[in-house]
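> below are the sequence and a predicted model; questions follow.
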Amino acid sequence: MNILLWLMQILLALHTAAGAVWKFSHSAQHTMPSLAAISNSLWLTMSGIELLCSLCLILPVFYKPLAILIPVAAVCIALEMLMLSAVHLNAVGSSYSPLIYWLVVAAVCAFIAYGRAVIQPL
C-alpha cells in the first residue's frame, strides 16, 4: 500500500505542478469559458498554492517529519477541484466532461489523504 500511495502522490504532484504552470501562462477564461468568474489574481494565487501543494506531496521523501503535509496538501488540491466544479456548474450551458475530470482528481486526492492519515501513515 505504501508503494501505491507514493506512486499516486508523485503522479498527483506532477499533475498539479503542470496545472500550476498552465495557470501562470493562461487565464481562467482562456482555459475554459465557464471559469470566467474567477479573477486573474485568484487564478494566479491558485497556481502558487498548487506549486506549494506539489512540493508538500514529495518533501517527506527527504525529511520524514514533514509527512503531515501530505494529507493537508491532498485535501487542499481536492478542495480546489471541488471549487472549480462548483464554478463550472454555475455557468449556464456548461458540459459535464470537465466536471467529471475534476471530481476524479478530487477522489484521488481524498484517497491519498485518507491513505496517509489512516491506512499507511509515514
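Structure's in. What do you need? In this text, all values refer to a predicted model and were calculated from it rather than measured experimentally.

> switch to C-alpha atoms for all contacts and neighbour counts from now on
Noted.

> name the nearest residue to Ala73, sequence neighbours excluded.
Nearest in space to Ala73, with sequence neighbours left out and distances taken as C-alpha to C-alpha, 6 or more residues apart in numbering, is Cys53 at 4.8 Å.

> number of residues surrounding the one you found?
Neighbourhood size, Cys53 [other C-alpha atoms under 10 Å]: 25.

> for the helix or strand where it lies, buried residues please.
Per DSSP states H and E, Cys53 falls inside helix 40-58. Neighbour-count burial for helix 40-58, counted by 16 or more other C-alpha atoms under 10 Å, picks out 40, 43-44, 46-58.

> from these, which is closest to Pro121?
Leu57 (13.1 Å; C-alpha to C-alpha).

> quick check, the closest one in contact with Ala13.
Yes - between Leu57 and Ala13 there is a contact under C-alpha atoms under 8 Å: 6.2 Å.

> in the helix or strand containing Val75, what's buried?
Secondary structure from DSSP H and E places Val75 in helix 69-90. Residues 69-78, 80-82, 84-85, 87-89 are the ones in helix 69-90 that count as buried (16+ other C-alpha under 10 Å).

> another one to put next to it:
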Amino acid sequence: MNIILWVLQVALAIHTAIGAFWKFSNSIEMVPSLKAMPNSVWMSLIGIELLCAAGLVLPAINRQWGMLVPLAAIIIALEMVLFTILHLRSGQTTQGEIIYWLCVAAVCLVIAYGRSFVAPLGAAA
C-alpha cells in the first residue's frame, strides 16, 4: 500500500503543480463556469497549489513531515469541490469538468485516508 500511495502522491503533486502553472499563464476567463471566483482568489490558488504539491512529496526527504500529506490532499480535494460547486451554480450543462474534479477529489481522499490510517508517514512510522 505504501508504494501505491507514493505513486498517487507523486502523480497528484505533478498534476497540482501543472495546474498552478496553468493558472499562472491563463486567466480565469478560460474556464467560464469559474468566472464567479474573484481574480485574487484564482491567483492565490497558485501559491496554495504549489505548497500542496510540495507537501505531497516532502516526506520523501524527511519522514517527520508526513502529516503534510493528508493536509495537502484534503486542501486539494476542497479546491476540487469548490470548482464543482461553482460549475454547478454557473448553469453550465457540461459534465466533463465535474467528473474530472470529483475524480481528482476522490484520489485526494484516498491519499488522505491512506496516509492517516493505513500507511502513515511520520516519526512513529
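Ah, there it is. Keep in mind that this is a model prediction, so the values were computed, not measured.

> just the buried residues of helix 40-58 of the first structure now: which is nearest Met32 of the first structure?
Distances from Met32 of the first structure to the buried residues of helix 40-58 of the first structure, taken as C-alpha to C-alpha, are shortest for Trp43 (12.3 Å).

> now do the contacts for the counterpart of the closest one in the second structure.
Aligned counterpart of Trp43 of the first structure in the second structure: Trp42 (TM-score structural alignment). By C-alpha atoms under 8 Å, 6 or more residues apart in numbering, the residues touching Trp42 of the second structure are Lys23, Ile28.

> check Ile70 of the first structure too.
Cys56, Leu57, Ile58, Pro60, Ile112, Ala113, Arg116.

> if we use 7 Å, what do you get?
Contacts of Ile70 of the first structure were listed using C-alpha atoms under 7 Å, 6 or more residues apart in numbering, and they are Cys56, Leu57, Ala113, Arg116.

> what's it aligned with over in the second structure?
Match for Ile70 of the first structure (TM-score structural alignment): Val69.

> roughly how far apart are Phe24 of the first structure and Leu42 of the first structure?
11 Å (C-alpha to C-alpha, to the nearest Å).

> nearest the middle, which residue of the first structure would you pick?
What sits nearest the mean C-alpha location of the first structure, by C-alpha atoms, centre = their mean, is Ile77, with 3.0 Å.

> quickly note the distance from that one to Ile70 of the first structure.
Per C-alpha to C-alpha, Ile77 of the first structure is found 11 Å from Ile70 of the first structure.

> ok, Gly93 of the first structure next?
Gly93 of the first structure sits at a distance of 36 Å from Ile70 of the first structure (criterion: C-alpha to C-alpha).

> now do Val104 of the first structure
According to C-alpha to C-alpha, Val104 of the first structure and Ile70 of the first structure sit 18 Å apart.

> one more: Leu11 of the first structure?
Where Ile70 of the first structure is concerned, Leu11 of the first structure sits at a distance of 13 Å (C-alpha to C-alpha).

> try Tyr63 of the first structure
From Tyr63 of the first structure across to Ile70 of the first structure, the span is 12 Å (C-alpha to C-alpha).
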